[in-house]
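**Student:** Build me a structure from this.
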Amino acid sequence: MIIVMKRSASQEDIDTMIANVEGLGLKANVIQGTERTVIAAVGEERVAGISSLESGPGVDEVLPILAPYKLASRELKPESSTVTAGSLSVGNGTIGVMAGPCSVETSEQILACARAVKASGASALRGGAFKPRTSPYSFQGLKEDGLKMLAAARDETGLAIVTEVVSPDDVDLVSEYSDVLQIGARNMQNYRLLEAVGKSPRAVLLKRGPSATIDEFLLAAEYILDGGNLNVMLCERGVRTFESHTRFTLPLATVPYVQQRTHLPIVVDPSHGTGHTSLVTAMSKAAIAAGADGLIVEVHPNPDKAMSDGYQSMNFAQFEQMMTECRRIAEAVDRELGAMVAV
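**Tutor:** Now for the predicted structure:
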């Protein structure tokens, strides 16, 4: 349920209500809105004494949260959230662009990518150091050495680092080097991992599983929010269908549909969503027109020689042209593309 505090409520009133909520065995999550404070009481709502919250000091009204995802719901927070991590800002009119290779391969490769994507207007560098692969014989990533290369690229360019974490045991290590923890599609319902990143101070980019419904997607985000980490971005990266002309089917209707139901920003991945370099620019422009809050795109100095996903990666010239075209779309819908936050 939602406890809406009066505009005149003091901090003492808010603290008292938090104590009252927790005294009933519920978890209190405080959301500071632009005009008033809201307390989400999460847990079993049929506990004895819950009606007493309505008469608490400074309380305006107590409302039920109807959506199964409580903390992610717009019922709790009508205003859209913005996630900021280092140079990256996503949400509320700012379209964050994360770009870089699928996998970190060498220091020279990742530095070249960082310089190029920054020059073209990206606001974050993406790159995989830990790579969960379908085949055990595929390249699995450079692990901590790759993380160090990403950190070195951040030191030179100032770009925030977005990289995947694949195990709860690695969350602290990856958090040490990165600004955004990516949860890949294979791990969207790895609940122990979601709980672990929920305790991390780093922002999280949660990718939709290829067979996940929207409710399952938002409930996965709920695990992270429930852990105390409110800096969550959703990512539509395509779903598995009967079609074979693309790697996945990229449903851009997800963008406005999700935005009606959650305050969390949503990012689109046209690289994984299509699996074809030639389609990435068109789908990036379409995503912006649909209202996406961000893009995550694969870029490599020499896609033909990439150790993973080269067939869907752009080279530097292609990415620069994509950004030029996307910037026109963003301007047409009164939004800003890829602006870096000063850090």
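
**Student:** use CA for all of it now, contacts and neighbours both
**Tutor:** OK.

**Student:** Kindly list the longest helix within this protein.
**Tutor:** Assignment by DSSP state H gives helix 316-332 as the longest helix of the chain.

**Student:** Alongside the first, I'd like the structure of this one:
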Amino acid sequence: AAGAQFLRGGAYKPRTSPYAFQGHGESALNLLAAAREATGLGIITELMDSPELDVVAEFADVIQIGARNMQNFSLLKKVGAQEKPVLLKRGMAATIEDWLMAAEYIMAAGNPNVILCERGIRTFDRQYARNTLDLSAIPVLRTLTHLPIMIDPSHGTGKSEYVPAMAMASIAAGADSLMIEVHPNPKKALSDGPQSLTPERFDRLMLEMSVIGKAVGRWPEPAVALA
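**Tutor:** Below you'll find the model as predicted:
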């Protein structure tokens, strides 16, 4: 109702710690399908390994390749050989050239439908933000590629209080889409609660972004994925 067009949900969750919540696996894909049927939202979900490709492609409208798999070249070739669009997240220490060459692996295998997602890179200062969101990548990519650009201010900052400012800055800088994490009770979220907005704050942010978008002539063009 607020204007999101996609639901990003992770059935398989790559986590730094092997003891952290890893997702519900294949059974969660049925939940995503039920959500699509109930809401009409497109489904984005992450593929972690080749054996799950067929089942993930069956349920997903867009297949996500996460930051940790950005240079898993055999996986990139396999998603390139199927027809579903691919959302390619930038690796935590990847240069823009690394990222674009990863996209080329997908396209060279036959799939031209790649979306580039900036989700923050690892830098020396992690005291105040989880990652460093590289908004300069937006104008740089505009000069280097025709591919659409998504910005993930939730992973990019790691803190919900910073997400609105970075989301609005992304629209102003020319992003084509945004991925924003939302949870009805962030303190009880099994994953990424500190960076999740409440539904009420998400509603307000969509209105705030519309002001920025209209000012720069880009609203309601950018798509928003609710994560």
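
**Student:** Let me know the helix or strand that the residue nearest the centre of the second structure is in.
**Tutor:** Among the residues of the second structure, the one closest to the centroid is Met179, at 4.9 Å (Cα atoms, centre = their mean). Using DSSP states H and E, the element containing Met179 of the second structure is strand 177-180.

**Student:** Which other helices and strands does that strand contact?
**Tutor:** Secondary-structure packing of strand 177-180 of the second structure (3 or more Cα pairs under 8 Å, 6 or more residues apart in numbering; DSSP states H and E): strand 149-151, helix 153-157, helix 163-173, strand 223-226.

**Student:** quick one, which of the ones you listed is nearest to Leu207 of the second structure?
**Tutor:** Leu207 of the second structure lies closest to helix 163-173 among those, at 10.4 Å (Cα to Cα).

**Student:** residues in the first structure aligned with that closest one?
**Tutor:** Helix 163-173 of the second structure corresponds to residues 280-290 in the first structure, going by TM-score structural alignment.

**Student:** residues of that stretch that come out buried?
**Tutor:** Neighbour counts using 16 or more other Cα atoms under 10 Å place Val280, Thr281, Met283, Ser284, Lys285, Ala286, Ala287, Ile288 of stretch 280-290 of the first structure among the buried residues.

**Student:** Just give the number of residues close to the closest residue in space to Pro168 of the first structure that isn't next to it in sequence.
**Tutor:** Excluding the flanking residues, the one nearest Pro168 of the first structure by Cα to Cα, 6 or more residues apart in numbering is Leu193, at 4.7 Å. Leu193 of the first structure has 21 neighbours, counted by other Cα atoms under 10 Å.

**Student:** what does Gln64 of the second structure give?
**Tutor:** For Gln64 of the second structure, the neighbour count with other Cα under 10 Å is 25.

**Student:** in what helix or strand does it lie?
**Tutor:** Here Gln64 of the second structure, judged by DSSP H and E, is contained in strand 62-65.

**Student:** in that strand, what counts as buried?
**Tutor:** So for strand 62-65 of the second structure, counting by 16+ other Cα under 10 Å, buried means Val62, Ile63, Gln64, Ile65.

**Student:** Let's have those residues in JSON lines, adding distance to Asn30 of the second structure.
**Tutor:** Shown next, in JSON lines, are those (distance: Cα to Cα, whole Å):
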{"residue": "Val62", "distance to Asn30 of the second structure": "15"}
{"residue": "Ile63", "distance to Asn30 of the second structure": "15"}
{"residue": "Gln64", "distance to Asn30 of the second structure": "17"}
{"residue": "Ile65", "distance to Asn30 of the second structure": "20"}
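
**Student:** What residue in the second structure is paired with Glu195 of the first structure?
**Tutor:** Using TM-score structural alignment, Glu195 of the first structure lines up with Lys77 in the second structure.

**Student:** Show me what counts as buried in the host helix or strand of its match.
**Tutor:** Here Lys77 of the second structure sits within helix 73-80, counting by DSSP H and E. Going by neighbour count (16+ other Cα under 10 Å), the buried part of helix 73-80 of the second structure is Leu75, Leu76, Lys77, Lys78, Val79, Gly80.
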